[in-house]
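Participant: I need the structure of the sequence given here:
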Amino acid sequence: MNRFALILFAFALPVAAQPLKPPAMQEDTNHDAPWVWQTGSWLRNVFAPKPPLLQLRAPVKLEDYLAGDKLELSLRNYLELVLVNNTDIEISRVTIETQKNAIQRAFGVFDPFVTAGYTTTRSTQPTIDQLAGAATLSNLNQPFNFAYNQTLSTGTQIRSSFGWNRLSTNNAFQTTNPAYNSSWQMGFTQPLLRNRGREIARLPITIARQRLRGGQYNVEDQVIRLLQNAEIAYWNLIEATEALKVQEEGLALADKSLKRTMRELELGAVSALDIFQPQQTYASAEIAVTQARFRVAQSEDQLRRQMGADLNPRFRTVPIVLTEAVLPPSNDTAFEKEKLVTTALERRPDLRNARNDLDVDDLSIRSAANALRPNFNLTGNYTTQGVGGDVYQRPLLAPPGTPLQLVSRGGLGGSLDQLFGFGFPIYQMGLQLNFPLRDRRAAADYADALVTRKIDALQVRQAEQNIRLDVLNRINQVENSKASVKLAQVAVDFAQKRMDAEQKKYDLGTINIFFLLDAQNALVNARAQLVQQSLQYRRNVVNLLQSTGTLLEERNIVLEK
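Facilitator: Here you go, the predicted model:
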């Protein structure tokens, strides 16, 4: 029964000692190494690896928003295109894969490995003693060995080795020739102080997983900031488009005034010197329109870059129509500043990443504290042996040259029978202690881990202070923009009333053209200011959502983990 249990234990080692498997990777990120017994996969990966196929996906979903010959986009549709086509966002997503691979790399400490070897040695040497067994001693030595080693998740190191040696010689005193010596050894080493326990053995895996979580926070923060810039580019194009409309309206007013003045000049109602002011106003309006058109073109190019339309030749020149309203919705609700600050402190991914660094530091401190402990290990080994071969008998007083008498034939099979008969066992148990009287390196590493923990804790406090200040500044900017929009609307109303009044006065002949042109310029500037303040309000709201960490939630965006 004991013999059967030992055989079962030995053959169960490679099964019971399977390496810990990392969690399932996402599609296109699973680079787990194949097992050796998966012969086809292993041979292909090791000896004939395929070159990586790098195929970048073309922009998608652009055709879904074509309306005739124009690309018509709401803010939601635009952000959807940004999420699937923006190159910067894709780079952020791909960079996280290296940290996923780090988890698999951390599991490598539990991977088993096998060593095997075979050598053959022929030796011939002269002898100076009759007891050497031959005048010229010739030996053929052929050892073979096989070993299996693995570290378990508890920190225990297990090993199993098997070997045999075939020795043939012309030594007259060798009674077993050829001789087959076989041995089989099983053993373990269990740490009792340093590296003891499952948690310590798995610390690299835990640290890698914690760093992956920090990497996910970092990717989320990058995506939020990229979406913030993308949405600001959306509002910039609306601002440029509306500013162009305002300047075109100003040009139309200047053109109307110029034509009227030229008609009056033809009729002799005004002096020839009065024509220069309308002409100069019209030329300035043309310059403003030209500049506004270039700003629209630049904003469109920026928008195409954000949603990947510049990668498709078909959409590089397609006009873009944005459907969001220019004026912000009227909302006089006051902000609850402390509530928004609390939300930001809970939701900001950059702050969560900083707090995650503290968890990594705690794990690093445990690892450094473990290195301070002395090495104290429990070891155990069991060895069984066997001998086989052709057995000869030689009389003790026989003269030299007397032939040996064959008693029995044998070989490797007989040696293995004796080996697994467990008739010649060796048992060994022991304790090993490696106690450094002074370990300055480990002490310095532990001190560095504590210092890093303190620095990261201070950086968390610093981030909290900066976030609080950032949120309060963003709130003030939004409230300032909200008030500025209201004042700009009032200014447009007064500018319109003034221009209407000046137009009536001019029609009655009580004022000259200079007052009317000045009123027209004031109206154009007031409208341009209203557009600018309205779009600045939109941008400030986006900045506030980014500061509080709620931009994704407000835009109904969910990132895949």
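
Participant: only C-alpha atoms for contact and neighbour calcs from this point on.
Facilitator: OK.

Participant: And the contacts of stretch 246-256?
Facilitator: Stretch 246-256 is contacted from outside by 278, 281-282, 285-286, 288-289, 292, 517, 520-521, 524, 527-528, using C-alpha atoms under 8 Å, 6 or more residues apart in numbering.

Participant: let's see it at 7 Å
Facilitator: With C-alpha atoms under 7 Å, 6 or more residues apart in numbering as the test, stretch 246-256 has contacts from 278, 281-282, 285-286, 288-289, 524, 527-528.

Participant: How about stretch 176-189?
Facilitator: Contacts of stretch 176-189 (C-alpha under 7 Å, 6+ apart): 156-169, 377-392, 411-412, 415-416, 419.

Participant: residues in contact with residue 485?
Facilitator: For residue 485, counting by C-alpha under 7 Å, 6+ apart, the contacting residues are 530, 533-534.

Participant: longest helix anywhere in the chain?
Facilitator: helix 440-508 (DSSP state H).

Participant: are any of the contacts of stretch 176-189 buried, and which?
Facilitator: 156-169, 377, 379-392, 411-412, 415-416, 419 (16 or more other C-alpha atoms under 10 Å).

Participant: Following up with a second sequence; could you model it the same way so I can compare the two?
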Amino acid sequence: MREKRTATKRHKIHKAIVLCIFCLFVANFSVFAADVNPTPDLELLSRGKPVFPRLWNAYRPIPLPPIDRSNGPKVSRYIKEGKLAPSLSEFMQLVVENNLTLQAARYNYLIAQVDLLRARSGQAARGVPTSPLPAAMFAGAIGAGVGNISNVGNQGTGGTTITAQARQVFGGPRGIADPTLSINTSWDHVVAPLNSTRVSGVSTVATNSAVLQTRFQQQLPFGTSYSVSYNMQRQMTTQARILYNPAYTSWFSLDFYQPLMNGAGRAITKRFQNVAENNRRSLYLAFIGDLTAALQGAAGTYIDFLASRERQRVAERALALAETIHRSTQQRIEVGTMAPSDLITAELQVATARRDLIIAQTNTQLLEVRLKSLITKAIGPDTANIPFEPTDELADIQETPTDPVDVLVQRRPPNNPGVRRAQITLENDRIAEAYTRSALRPTFSVFGQVNAHSLGAGANPMFRQMLRYAYPEYGVVFQLSFSVKNRAAQADNLRARLEVQRQEVVVQQTLANVANNIRTAVANLTQMGPQVEAAHRAVVTSQEIADAEQVRWKLGFSTLDNVYQRELDLVRAHVAETQARANYAKAVMAHEQATGQLQENHGIVFEDALRGTLWKGPAVR
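Facilitator: As a prediction, this is how the structure comes out:
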């Protein structure tokens, strides 16, 4: 009957083990299944995978989407009648969708999220592009360690001793923000010769030991760190005078460490996390600058293309006029009203006009290739052979009414991304200065330890002794250490304070530069309007003079050189007007950029531009 009950009990245990394994497999099914949607969200990148209920999540790489090397869907929308025909605003939206420079800049923001994840674990942040860590963050450290993960110890797992004595207790910081569990198990067989038989009763001792050592440790936000350790050993020996053979020994320990001066406080232990959060905000603002620079550069290329097309039209009209004069000259030579030498001059003018047209066409084609490269990730056959026909003209780009310059200067600088990034850098420098100020103080800390030992002939007596706290040990340690001259800490703190003051000057300088940029943009735009009007009047006047000179030449009151000179003046006037209109259009773009209206005026949503196709969910500022 007893054997039957034992078999039934074993059967239940086996069923329970199988059921636990099945539940563990179901909970961690995603370990074996492929990811359906590898697109992560920012919360996952900055906080990591949750450990529960899927235990293996923390040990699997976070999936990332593959690089999208294809053009976005918007490019094909603007292909009309075999031509790529976007307006300026539509062109800038295509730049946001497909520009590789912006695609690379988006990864900087994701790297900032990952750096925050590392800092939240208790490790030192690594810094991000364009936002390095302040050097003072590592003051007093050789290397970059900010935590101390201690390994399992061998307390309670050595050979049994005949006598016991008090010992000195040592303590130090333990663990990092992420909890750490260490497990060590081993088996050992030792045969040792002895020089005496008085104690052991034999001349040779053979010992078999099986050991389990564990430790759980973590650092808390205020600098407190703790560890919980449990070691257990089963030992058999051939010694004759041993109380327990096999002997079961165990050791339980609860330790805590608290700095009281240097290194105490939430601001010190979380300094890397605070800096990483600031760097995330800084990279968010940095993308505003990257986006603005890309849009302004693309708009400038679009405007240059419009101007190049205008110059090409002027060159075509000049060539047509030169060919007309050449034919008229041939006719006059045939009737004898002009000398044959005038035909050489006419042919020279035709060749010169044709050369100017070829140069203008080449410049237009080069700019077209540049435009296509800005709005596509790769110029494929679908876009390479399609002509670029912008729907906007230079005259269509006009100024958007804004507030007076004094109002813009007063309102805009504090909200400028460059100013806010400089202020964030100042915050990081102040965090580093606070850390170096704490490092000036002596190192004074308290360490406490509570231990329990047990020794028995089996596992049950050993655990009963442990639960009754039969063999206690406890201690408290106060540690004080300081540098007599403390010159290294003084230098670190002084440098950090100097860097804070330097950054305050940089913030002030950035504010002044933003205000100057606004005033410059407004002044340039104000001056460009009259320049366009003056250039247009010059074209009208030159056209009238050129027409009058042609009439005089047809009537025989002018020379061919005078006609060509007036036509050359007209071409120069057209080129000057085109350049003036291009400068005015660029001044409008610069004004929109300085006043922060560039994205809004052209229908660009910043959150969508920042996100692209790299992640899902809103961006975190």
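
Participant: TM-score, when you put one on top of the other?
Facilitator: Once superposed, the chains reach a TM-score of 0.84 (TM-score structural alignment, normalised by the length of structure 1), with 513 aligned residues with a C-alpha RMSD of 2.8 Å.

Participant: follow-up on the earlier one: out of the contacts of stretch 246-256 of structure 1, who has the most neighbours?
Facilitator: Of all the contacts of stretch 246-256 of structure 1, the most densely surrounded is residue 527 (26 neighbours; neighbours counted as other C-alpha atoms under 10 Å).

Participant: Okay, and it sits in which element?
Facilitator: helix 513-548 (DSSP states H and E).

Participant: Show me what that helix is packed against.
Facilitator: If you count contacts as 3 or more C-alpha pairs under 7 Å, 6 or more residues apart in numbering; DSSP states H and E, helix 513-548 of structure 1 packs onto helix 203-267, helix 337-347, helix 440-508.

Participant: what separates residue 559 of structure 1 from residue 447 of structure 1, distance-wise?
Facilitator: Distance of residue 559 of structure 1 to residue 447 of structure 1, computed by C-alpha to C-alpha, to the nearest Å: 39 Å.

Participant: same check, this time on residue 178 of structure 1
Facilitator: Residue 178 of structure 1 is 62 Å from residue 447 of structure 1, by C-alpha to C-alpha.

Participant: higher neighbour count, those two?
Facilitator: Between residue 178 of structure 1 and residue 447, residue 178 has the larger neighbour count (other C-alpha under 10 Å), namely 23 against 15.

Participant: That one -> structure 2?
Facilitator: Counting by TM-score structural alignment, residue 178 of structure 1 corresponds to residue 246 in structure 2.

Participant: and what of residue 475 of structure 1?
Facilitator: Match for residue 475 of structure 1 (TM-score structural alignment): residue 522.

Participant: how far away is that match from residue 415 of structure 2?
Facilitator: 18 Å.

Participant: Over to residue 197 of structure 2?
Facilitator: When residue 197 of structure 2 is compared with residue 415 of structure 2 (using C-alpha to C-alpha), they lie 87 Å apart.

Participant: and if you look at residue 52 of structure 2?
Facilitator: Taken as C-alpha to C-alpha, the span from residue 52 of structure 2 to residue 415 of structure 2 is 42 Å.

Participant: what's the answer for residue 80 of structure 2, then?
Facilitator: Distance from residue 80 of structure 2 to residue 415 of structure 2, by C-alpha to C-alpha: 40 Å.

Participant: Could you do residue 118 of structure 2 as well?
Facilitator: On the measure of C-alpha to C-alpha, residue 118 of structure 2 and residue 415 of structure 2 end up 30 Å apart.
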